[in-house]
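S.K.: My questions concern the predicted model and sequence given below.
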Amino acid sequence: MQDIADRLDAWHRAGRSFAVATVVSVSGSAPRDPGAALAVDADGEAVGSVSGGCVEGAVYELCQQALADGDPVLHRFGFSDEDAFAVGLTCGGIIDVFVQRVVPGADPGLDAGLAYLASGSPVALVRVIDGPAALTGATLAVTADTHHGSLAARVPDSAALESAAAVQARAMLEAGRTGQFTLALDGRPCDPAAAHTAVFFVESHVPAPRMIVFGAIDFAGAVARIGGFLGYHVTVCDARPVFATERRFPGADQVVVDWPHRYLDAEAAAGRLDGRTALCVLTHDAKFDIPLLERALRMPLGFVGAMGSRRTHRDRLDRLRESGLTDLELNRLRSPIGLDLGARTPEETAVAVAAEIVAHRRGGSCLPLSAHGGPIHHDHPAQDRPRRIA
């Protein structure tokens, strides 16, 4: 829902009702991840997408129905073997879509959640997507220290369920996870197949992951641009003020003049690094690289890669071993950085670097899809965890 938050906020502030359809479960080769959303307002305007086009028309109709009758609905879409022309995902995947009406001012949990979402503040939007009819559609907005909304307003004696849901959602927010969990109606954990349960869908919205590019060289500009395209908040850092300028790196969100290892230490101490952070070390200069990598490889960062020739790489490993790093720590270093695409230009190199980062994060094989019959989409939930580093 993050990608349409601005439009939803505009509708909400204008007092316009709308229906939002959210992907809450995916299996197989589905095109969008859980949390993808399509919304339709009372005038019929639509924003967002749940499938890249396969089932948008049917979901649009579900949204209009929800606007008309106010009833939330959980609907499954998948490829139909009996009728290939039936509404479904021709890619062979299956998605579950939850549709609900949003009336500004009617649900404190939804109101607060949309406000947090629009402001960019971390929040877990927690919705009951299956269970007793009176609870379905109930929403909590959970932050690090409180939550808004109430299940008890819908079902008396549900305080324990509300408290347990908020605790579970807060843990998912801290881990940056989006997904489902099931609780018994008294708040206890239970088997998802058990009777008398409530199924919750949690959308965790946290700040964009960080990419820090060390080395203000021409390749850094291309890597910064593609990092922004992938959704990273990109910082370029170099100790040389003549090279580290905003004019040279318009694609970066931030340009910093500082020694790389000193900047990394400061960011870690401030809690601004986590398990989704990607470090691209492009300086291939030992006086910058060694102190930086000595620290970075001891931090639980998402990706640490370094540019350089094979000879530079071997020399770098020798120096890092001399500084005390273990083989286990050194095995985390992706060097030379990037996939073997035969890249030469800065732009081609940036594509190779970005491809390796995506493959590392998602668990991809790095093989051409035509070379194997395995799954097209991969996911490594652990790579998405925003574990704070201090």
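M.R.: All right, it came through fine. Numbering: from 1, shown residues only.
S.K.: Only C-alpha atoms from now on, for both contacts and neighbour counts.
M.R.: Noted.
S.K.: if I look at the residue of the chain positioned farthest from its centre, how far off is residue 101?
M.R.: In the chain, residue 322 marks the outermost C-alpha relative to the chain mean, sitting 37.1 Å out by C-alpha atoms, centre = their mean. Residue 322 is 61 Å from residue 101, where distance means C-alpha to C-alpha, to the nearest Å.
S.K.: can you check residue 134 too?
M.R.: Using C-alpha to C-alpha, residue 134 is found at 15 Å from residue 101.
S.K.: So for the two, which residue has more residues nearby?
M.R.: Neighbours per residue (other C-alpha atoms under 10 Å) separate residue 134 from residue 101, with residue 101 holding more: 25 against 12.
S.K.: quick one, what contacts the residue farthest from the centre of the chain?
M.R.: By C-alpha atoms under 8 Å, 6 or more residues apart in numbering, the contact set of residue 322 is empty.
S.K.: Check residue 86 too.
M.R.: Contact analysis of residue 86 by C-alpha under 8 Å, 6+ apart lists 79, 80.
S.K.: Secondary structure class of it, three-state.
M.R.: At residue 86, secondary structure determined by DSSP: H, G, I helix; E, B strand; the rest coil is coil.
S.K.: what about the helices in this structure?
M.R.: Assigned by DSSP state H, the helices in the chain fall at 5-13, 56-69, 108-119, 159-175, 218-229, 260-269, 286-296, 310-322, 327-330, 346-362.
S.K.: for the second one, the distance to its chain's centre please.
M.R.: Translated: helix 56-69. Distance of helix 56-69 from the chain centroid (C-alpha atoms, centre = their mean, to the nearest Å) equals 27 Å.
S.K.: what helices or strands is that helix leaning on?
M.R.: strand 18-27, strand 37-41, strand 94-102 (3 or more C-alpha pairs under 8 Å, 6 or more residues apart in numbering; DSSP states H and E).
S.K.: for comparison:
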Amino acid sequence: MLNIADTLHTWCCEGRPFALATVVHVTGSAPLPPGTAMAVDADGNAVGSVSGGCVEGAVYELCQQMLDERGPARRARFGYSDDDAFAVGLTCGGEIDVLVQRVDPAAMTPLACALDEVVQGRPTAIAHIVDGPDRFLGSTLRVVGEGGADDGTIAGLRAAPEVTAQARALLRAGRGGRVEIGGDADTCPERVSVLVHTQAPRPRMLVFGAVDFAAALSQAGSFLGYRVTVCDARPVFATPARFPHADQVVVDWPHRYLAGTEVDERTAVCVLTHDAKFDIPLLRLALSLPVGYVGAMGSRRTHERRIDLLRETGVPEPQLEQLRSPIGLDLGARTPEQTAVSITAEIIADMNRRSGVPLTQLTGPIHR
């Protein structure tokens, strides 16, 4: 639902009831992932999408029924129809489950409060019960970042503390997901499925080397939603004017800066200096940290020499295997802009544990 958070927040502030349709499960190939939502207000205004167009009309009608009937939340399934090309269904061949519920802002305090946190850009998770006993279906819990107050209870749900704990863990990891909770007769007999929507702080991209390639990469990284830092020890080159798309430009020795800054499993470290006096201490440290990606620019010869020097400093083989060098995918890139696409494509594939092989050479579902 975070795809339409701004509009939902406005409707909540205005006290305007609306029906919310959320994709809660996807089977096979479908246009949009779980968590994507569409909403319809009492005046018939619609926002968002659940299928990219395939079943929007049917979902719109369900939303209007929910507003008129004021009934409990319910699920609906949409899939591909072989018998009638014009039937309601997904022409891409997949199936989606949609949870449709009425939202009265006056009675949905956790959701309204969570949306307020989201639009202000604060780290927030919304734990949304999408399967289980009817009395819990559609209920939400709000979990905020460090220092915030959570809405930690749902009337009658003994597993609420576990829901909050799972949502907080996903928020720390910077990703959403679906978790199954309960089903234990001794502690929590009700089994519920919870879809956790998260707005985490932007992941970081640390670009070392104030070169032309870094300017293009910082622009590409910013476009992908990264908080980009460009770092170089040479003040004449590391200036904000040269890197207008970077969130931060730092003048410091790369390894010293990396040692003192915060990183996590979503952080991408891109070393573009291809100068041993910068590269070796920086890569030695980067490969020992719990970051998501470490890549280094340079020719094959530079790479081989770099690996030898890293071995001499004691970097173990398992860490060396994590180094993406020469950096980027084989796209034939030559310009800084093309190279930035090559690097970011590799980061996307690496973070998602995908091969980077053309889809035409693969079989099976596109989205796994």
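M.R.: Great, that's in hand. Here the structure is a predicted model, which is why all the values come from computation and not from measurement.
S.K.: Quantify their similarity with the TM-score.
M.R.: TM-score for the superposed chains, counting by TM-score structural alignment, normalised by the length of the second structure: 0.91, backed by 364 aligned residues with a C-alpha RMSD of 2.2 Å.
S.K.: possible to save the helices of the first structure as a markdown table with distance to residue 138 of the first structure?
M.R.: As requested, the helices of the first structure are arranged in a markdown table below (distance: least, C-alpha to C-alpha, whole Å):
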| stretch | distance to residue 138 of the first structure |
| --- | --- |
| helix 5-13 | 18 |
| helix 56-69 | 15 |
| helix 108-119 | 8 |
| helix 159-175 | 10 |
| helix 218-229 | 35 |
| helix 260-269 | 38 |
| helix 286-296 | 43 |
| helix 310-322 | 53 |
| helix 327-330 | 46 |
| helix 346-362 | 32 |
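S.K.: and residue 186 of the first structure, which of these is closest to it?
M.R.: helix 159-175 (5.5 Å; C-alpha to C-alpha).
S.K.: Buried residues of that closest one, list them for me.
M.R.: For helix 159-175 of the first structure, the neighbour count (16 or more other C-alpha atoms under 10 Å) marks 159, 161-162, 164-170, 172-175 as buried.
S.K.: try stretch 104-122 of the first structure
M.R.: Counting neighbours by 16+ other C-alpha under 10 Å, one finds that the buried residues in stretch 104-122 of the first structure are 104, 107-118, 122.
S.K.: isn't residue 367 of the second structure right up against residue 26?
M.R.: No: if you go by C-alpha atoms under 8 Å, residue 367 of the second structure and residue 26 don't touch, sitting 9.7 Å apart.
S.K.: So between those two, which is more surrounded?
M.R.: residue 26 (21 against 12).
S.K.: Tell me which of the helices of the first structure sits nearest to residue 235 of the first structure.
M.R.: With C-alpha to C-alpha, the closest approach to residue 235 of the first structure among the helices of the first structure belongs to helix 218-229: 7.7 Å.
S.K.: so where in the second structure does the closest one end up aligned?
M.R.: Here helix 218-229 of the first structure aligns to the second structure at residues 212-223, judged by TM-score structural alignment.
S.K.: mean per-residue distance, that stretch to the first structure?
M.R.: On superposition with the first structure, the mean distance recorded for stretch 212-223 of the second structure (mean C-alpha distance after the TM-score superposition for the first structure) is 1.4 Å.
S.K.: Just tell me the aligned range of stretch 246-260 of the second structure in the first structure.
M.R.: Mapped onto the first structure using TM-score structural alignment, stretch 246-260 of the second structure spans residues 252-266.
S.K.: So which bits of the matching stretch are buried?
M.R.: By neighbour count on 16+ other C-alpha under 10 Å, the buried set for stretch 252-266 of the first structure is 252, 253, 255, 256, 257, 258, 259, 260, 261, 263, 264, 265.
S.K.: possible to save the residues you listed as CSV with distance to residue 200 of the first structure?
M.R.: Converted to CSV, those look like this (distance: C-alpha to C-alpha, whole Å):
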residue, distance to residue 200 of the first structure
252, 38
253, 35
255, 41
256, 42
257, 46
258, 45
259, 46
260, 43
261, 43
263, 40
264, 38
265, 39
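S.K.: List just the nearest of those residues to residue 344 of the first structure.
M.R.: Out of those, the member with the shortest distance to residue 344 of the first structure (by C-alpha to C-alpha) is residue 252, at 21.8 Å.
S.K.: Distance of the closest one relative to residue 281 of the first structure?
M.R.: 15 Å.
S.K.: what do you get for residue 256 of the first structure?
M.R.: Distance, residue 256 of the first structure to residue 281 of the first structure, by C-alpha to C-alpha: 14 Å.
S.K.: Please apply the same query to residue 187 of the first structure.
M.R.: 47 Å.
S.K.: swap in residue 353 of the first structure?
M.R.: 11 Å.
S.K.: Repeat that for residue 267 of the first structure.
M.R.: Using C-alpha to C-alpha, residue 267 of the first structure is found at 16 Å from residue 281 of the first structure.
S.K.: same thing with residue 360 of the first structure?
M.R.: Taking C-alpha to C-alpha as the measure, residue 360 of the first structure falls 16 Å from residue 281 of the first structure.
S.K.: neighbour count winner among these two?
M.R.: Taking other C-alpha under 10 Å, residue 360 of the first structure and residue 281 do not tie; residue 281 has more neighbours (25 against 18).
S.K.: Now do the contacts for the closest residue to residue 4 of the second structure other than its chain neighbours.
M.R.: Nearest residue to residue 4 of the second structure, sequence neighbours excluded (C-alpha to C-alpha, 6 or more residues apart in numbering): residue 48, at 6.0 Å. By C-alpha under 8 Å, 6+ apart, residue 48 of the second structure lies in contact with 3, 4, 36, 37, 38, 39.
S.K.: Then residue 278 of the first structure?
M.R.: Counting by C-alpha under 8 Å, 6+ apart, residue 278 of the first structure touches 210, 211, 212, 301, 302, 303, 304, 357.
S.K.: What lines up with residue 140 of the first structure in the second structure?
M.R.: Mapped onto the second structure by TM-score structural alignment, residue 140 of the first structure lines up with residue 141.
S.K.: Distance-wise, check the nearest residue to that match once chain neighbours are set aside relative to residue 112 of the second structure.
M.R.: The shortest distance from residue 141 of the second structure to any non-neighbouring residue, by C-alpha to C-alpha, 6+ apart, is to residue 127 (5.0 Å). Using C-alpha to C-alpha, one obtains 13 Å as the distance from residue 127 of the second structure to residue 112 of the second structure.
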